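K.L.:
Could you look at this predicted model? Sequence included:
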Amino acid sequence: MTIVAVGLHIFEITRSTFAVSLVALWALGPMILAGFVGGALADAFDRRLVALVTAIAAWCSIGVMTVIAFLDVQATWPYYALAAVNAASATIMGATRGAILPRLLPAQLLPAAAALSGITMGLAITVGPAVAGVLVASVGVPWTYLLDAVLFTGAFLGILSLPRMAPDGDRTAPGFGSVLESLRFLRRAPNVRATFIWDLIAMIFGTPRVVFPAAGALVLGGGPVTVGALTAAFALGALVSGLLSGPLGAVRRQGRAVTLAVAAFGACTALFGLVLLVTAATAGVTERSDAPIIPAIVLAGLALAGTGAADNVSAVFRTTILQTAAPDDVRGRMQGIFYVVVAGGPRVGDLLAGAVATLVALWAPALLGGVVILGIMLVLLRTATGFQRYDAHRPSP
């Protein structure tokens, strides 16, 4: 709900796709810092406490956003700043949760846990964006933020139910030395490093979500409801693939599976861009159209559902490789870097997509980016042989 509400609010204030993409710029630096610092905190202190404190910080950012929206603050910088606080808190919380899971489960259940996390996230971001789109269209942005803040209180319940979770082995005091130690480990861990690089390629070139508000207003029609539907379509694909993910636990060549999943992600992203291109060309759209073009919205939704499914399959294997190959004493910091990539990559992608859409056309970020991803993965399938041979039965960093 937060992602969609902030994007729609910024677009409502500025009528600029590039202004929507600037949410990413404000969040990127704090998120990168939060990933390194949060991972170090998770390797030094009780992981349950770290997750709880950051959940409270994220909730407070949404609460303040709600207040200033009701006060009808039209300046965009407070929303950028609060979105950055929210993103940084979510990065630390996510990294800490990732480090907790391998302590709760045996290694053979980690693929199922990753799939279950995908199902949970799929449910959250299927319902959330759809509700946000409907609420913004019907009752306005402030009330959407308020409901988001109320629902976010549920984030505390799961964390409170956990036992204390101190890291195993020698603890490293959080600081610059701890970060350098994690980077030295990453330099000698090619398989762990590959999971980050593959995801960065997908997210930087395949994140067209900043064009959703303009696509709903100018190309596909339907306004905020269409934006919510498009965002939910991605999550629905992830949810369905998660529900059908049982056989993924039997896959041994998990590196090859990641490569093929990212290639499928690129193909579906390109298909979404092609739908926008054909719709704009055939309809001759030059100004805002309120009437939704249902066939185009359905096709765009199916393409985005495919990207969500492929991304979830990739995430299951990338998460499993990271959690089984990285030892516990650096797992928090590896999870921190993981969440910098997972959360920061799309922000860079937002900036790139906003710039390309502004300079070329709304369809260009998805179509061109998807083709680039597909091409890179086909090359890596033949050249990155070590990662393609990664064996889940003999995990190696």
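P.N.:
Here it is on my side, so go on. Being a predicted model, the structure only gives us computed values, none of them experimental.

K.L.:
going forward, measure contacts and count neighbours with C-alpha atoms only.
P.N.:
Noted.

K.L.:
Quantify the burial of Leu304 by counting its neighbouring residues.
P.N.:
Neighbour count of Leu304, defined by other CA atoms under 10 Å: 28.

K.L.:
Other residues contacting stretch 170-182?
P.N.:
36-37, 40-41, 43-44, 329-330, 333-334 (CA atoms under 8 Å, 6 or more residues apart in numbering).

K.L.:
hang on, Ala57 packs against Ala84?
P.N.:
No - in this structure, Ala57 is not within contact of Ala84 by CA atoms under 8 Å, at 11.4 Å.

K.L.:
Please give the centre-to-centre distance between the host helix or strand of Gly122 and its chain.
P.N.:
In the assignment (DSSP states H and E), Gly122 maps to helix 110-138. Distance of helix 110-138 from the chain centroid (CA atoms, centre = their mean, to the nearest Å) equals 11 Å.

K.L.:
Could you do stretch 274-293 as well?
P.N.:
27 Å.

K.L.:
which SSE is the nearest residue to Arg333 once chain neighbours are set aside in?
P.N.:
Using CA to CA, 6 or more residues apart in numbering and skipping residues adjacent in sequence, the residue nearest Arg333 is Gly39, 3.7 Å away. Using DSSP H and E, Gly39 maps to helix 17-42.

K.L.:
Could you list every helix and strand in contact with the helix or strand following that helix?
P.N.:
Beyond helix 17-42 in the direction of the C-terminus, DSSP H and E gives the next helix or strand as helix 47-70. In terms of contacts (3 or more CA pairs under 8 Å, 6 or more residues apart in numbering; DSSP states H and E), helix 47-70 is packed against helix 17-42, helix 77-104, helix 141-152, helix 155-160.

K.L.:
Now tabulate those in TSV and tack on mean neighbour count and distance to Thr279.
P.N.:
Compiled in TSV, the helices and strands packed on helix 47-70 are given as follows (neighbours: other CA atoms under 10 Å; distance: least, CA to CA, whole Å):
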stretch	mean neighbour count	distance to Thr279
helix 17-42	25	19
helix 77-104	23	32
helix 141-152	19	29
helix 155-160	13	40
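
K.L.:
Turn those helices into CSV, including distance to Ile10.
P.N.:
Listed next are the helices and strands packed on helix 47-70 as CSV, based on distance: least, CA to CA, whole Å:
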stretch, distance to Ile10
helix 17-42, 6
helix 77-104, 8
helix 141-152, 10
helix 155-160, 26
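
K.L.:
here comes the other one, which I'd like you to weigh against the first:
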Amino acid sequence: MTRRSSIFLDTRPFAASRHFTWMWLGALVTGVGNSLTAVAVGLHVYELTRSTLAVSMVGVIALVPTLFAGLYGGTIVDRYDRRRVALLSALLAWVSTAAIATLAWLGLETIWSLYFFSALNTIGATLVGASRQAMIPNLIDAELLPAAGALNGMSMGLVITLGPMLAGFLVARSGFAWTYTVDLALFCGAFLGLAALPAMPPEPGAQHKTWAAIRESFGYIKRTPVVAMSFVVDIVAMGLGNPRSLFPALGAIAIGGGAVTAGTLAAASAVGAVLCSLLSGRIVGWKHHGRAVNLSVVVYGLFTAGLGVVVLLVRGGHWPGGAGTPEQLNPTAMAAAMVMLFGMGASDNVSAIFRNTILQQAVPDNIRGRMQGIYIMVVTGGPRLGDLFVGLLALGAVWAPPLVGGLAIVGLVAVLARLVPSFHRYDASQPTGS
């Protein structure tokens, strides 16, 4: 693997493949819309209930569909033309968003309709994501996969930066119906980006029996501890260190500023991810991917605990200016919280670059769709477990979930590194899962 001297983002995948470029651009545009709607739904539920637990249930209820889409959907990605699967899945996600927007315009939205159509949207998004990631190794050379991961990390960072900020602005100024409608318009990017791709039929001998394919997937994970650990470490980080369900409450009773603060906080970690990707030129040349994942997740846990300390000091009256209100923002508390979220976003981005590269590089093509389905299931399901963790602990105090969860992440990753040393020693120059 060639080590680059520049510290800046490696854009060679764009030059190497116009198909990768079109897919990346389409994912960026539609991702902004998806993120916008996800934040808007959380704010919508909070407005209807004034309950952080109710907000967290948006993710929890979507957990079962995520598991279904990851397991069953991954077999579909390996069994059929991956481009066609991605297009049909994008259509499903668009229809579910259209239903949310229609109900909002008619004034017929309920908590349960928001829960249901958000879960349906998750199914479509999971299948699209698994299809895209499974196609990337067919579009560019293996040497460029870490660079592609950094580009995707920057894309995701921009998505989570622009989407929540736009959501906070639109909800505050125009209401929920207009916010969801903007997502429908942006979603056209998904169809344009995917339509530009060539057909990608399955390899000969693809497994066509669903349950046999699923059993084969888990058998492969059991035999390859490096792949298994790439999933486990992310579940630990996202299950214990995902504070997104707290943001509406932080804007209402802690930092202050209401919906605009909630959207800005949701975007802050993504800003860290974008900055990390922009300066990832040398990072993508690291060969010891497992070690990079472990260290970055430990750093993520420390920044998460730091966010909990900030909220604890604000709620305890030990921060200058005290707790804010929806109309009154505490600017110094906001700045401190954003620094912690910047750090969380940057460290999570490093972890994501190498976890996904491991899956794309070490996993055979005929099972890659299923592994990406499980990966997306983990990436989306872990935060939903985190939503439940936050919702339950926040019943006692809003500072408890990030502080307790962050410290737990640090301890658990240290234990896992000792239990599975092969993951910590993983070398990209010899990409195997054993």
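P.N.:
Ah, there it is. As the structure is a prediction and not an experimental result, all values here were calculated from the model.

K.L.:
quick one: TM-score?
P.N.:
Overlay of the two chains. TM-score (TM-score structural alignment, normalised by the length of structure 1): 0.97; 396 aligned residues with a CA RMSD of 1.3 Å.

K.L.:
residues contacting the alignment partner in structure 1 of Phe247 of structure 2?
P.N.:
The alignment partner of Phe247 of structure 2 in structure 1, by TM-score structural alignment, is Phe212. Phe212 of structure 1 sits next to 227, 230 when contact means CA under 8 Å, 6+ apart.

K.L.:
mean shift between the host helix or strand of Phe212 of structure 1 and structure 2?
P.N.:
Per DSSP H and E, Phe212 of structure 1 falls inside helix 212-214. Compared with structure 2 after the fit, helix 212-214 of structure 1 shows a mean deviation of 0.4 Å (mean CA distance after the TM-score superposition for structure 1).

K.L.:
hang on, the earlier thing: quick one: the residues in structure 2 that the helix holding Gly39 of structure 1 pairs up with.
P.N.:
Taking TM-score structural alignment, helix 17-42 of structure 1 hits residues 52-77 over in structure 2.

K.L.:
swap in stretch 311-324 of structure 1?
P.N.:
Under TM-score structural alignment, the match for stretch 311-324 of structure 1 is residues 348-361.

K.L.:
Do you have the helices of the stretch 151-300 of structure 1 handy? List them.
P.N.:
155-160, 176-187, 190-205, 212-214, 223-243, 254-283, 294-325 (DSSP state H, counting those that start in this stretch).

K.L.:
how close does the counterpart of Leu160 of structure 1 in structure 2 sit to Arg82 of structure 2?
P.N.:
Under the alignment (TM-score structural alignment), Leu160 of structure 1 pairs with Ala195 of structure 2. Counting by CA to CA, to the nearest Å, the gap from Ala195 of structure 2 to Arg82 of structure 2 is 12 Å.

K.L.:
so who does Ala95 of structure 1 touch?
P.N.:
By CA under 8 Å, 6+ apart, Ala95 of structure 1 lies in contact with 35, 38-39, 42, 332-333, 335-336, 338-339.

K.L.:
Just put the residues you listed in CSV and tack on distance to Gly29 of structure 1.
P.N.:
Below are those laid out as CSV (distance: CA to CA, whole Å):
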residue, distance to Gly29 of structure 1
Gly35, 10
Gly38, 14
Gly39, 16
Ala42, 20
Gly332, 20
Arg333, 17
Gln335, 17
Gly336, 14
Phe338, 15
Tyr339, 13
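
K.L.:
If we only consider these, which is nearest to Ala355 of structure 1?
P.N.:
If you rank these by distance to Ala355 of structure 1 using CA to CA, Tyr339 comes first, at 24.2 Å.

K.L.:
That closest one reaches Thr91, doesn't it?
P.N.:
Yes - contact criterion CA under 8 Å: Tyr339 of structure 1 and Thr91 qualify, at 5.6 Å.

K.L.:
So for the two, which residues contact both of them?
P.N.:
Residues touching both Tyr339 of structure 1 and Thr91 (CA under 8 Å, 6+ apart): Gly35.

K.L.:
To Arg318 of structure 1, which of the helices and strands packed on helix 47-70 of structure 1 lies closest?
P.N.:
That would be helix 77-104 among these, by CA to CA, at 11.9 Å.

K.L.:
quick check: angle from the closest one to helix 294-325?
P.N.:
Interaxial angle, helix 77-104 of structure 1 versus helix 294-325 (axes from the mean of the first three to the mean of the last three CA atoms, to 10 degrees): 50 degrees.

K.L.:
In structure 2, what stretch matches helix 77-104 of structure 1?
P.N.:
With TM-score structural alignment as the criterion, helix 77-104 of structure 1 aligns to 112-139.

K.L.:
Repeat that for stretch 339-357 of structure 1.
P.N.:
Against structure 2, the aligned range for stretch 339-357 of structure 1 is residues 376-394 (TM-score structural alignment).

K.L.:
Can you tell me how far the counterpart of Ala113 of structure 1 in structure 2 is from Ala15 of structure 2?
P.N.:
Alignment note (TM-score structural alignment): Ala113 of structure 1 maps to Ala148 of structure 2. Remark: distance between Ala148 of structure 2 and Ala15 of structure 2 (CA to CA) = 11 Å.

K.L.:
between the two, who's got more neighbours?
P.N.:
Legend: neighbour count by other CA under 10 Å for Ala148 of structure 2 and Ala15, higher for Ala148 (27 against 10).

K.L.:
In which helix or strand does the closest residue to the more buried one other than its chain neighbours reside?
P.N.:
Spatial nearest neighbour of Ala148 of structure 2, excluding adjacent residues (CA to CA, 6+ apart): Pro13 at 6.1 Å. Following DSSP H and E, one finds Pro13 of structure 2 within helix 12-16.
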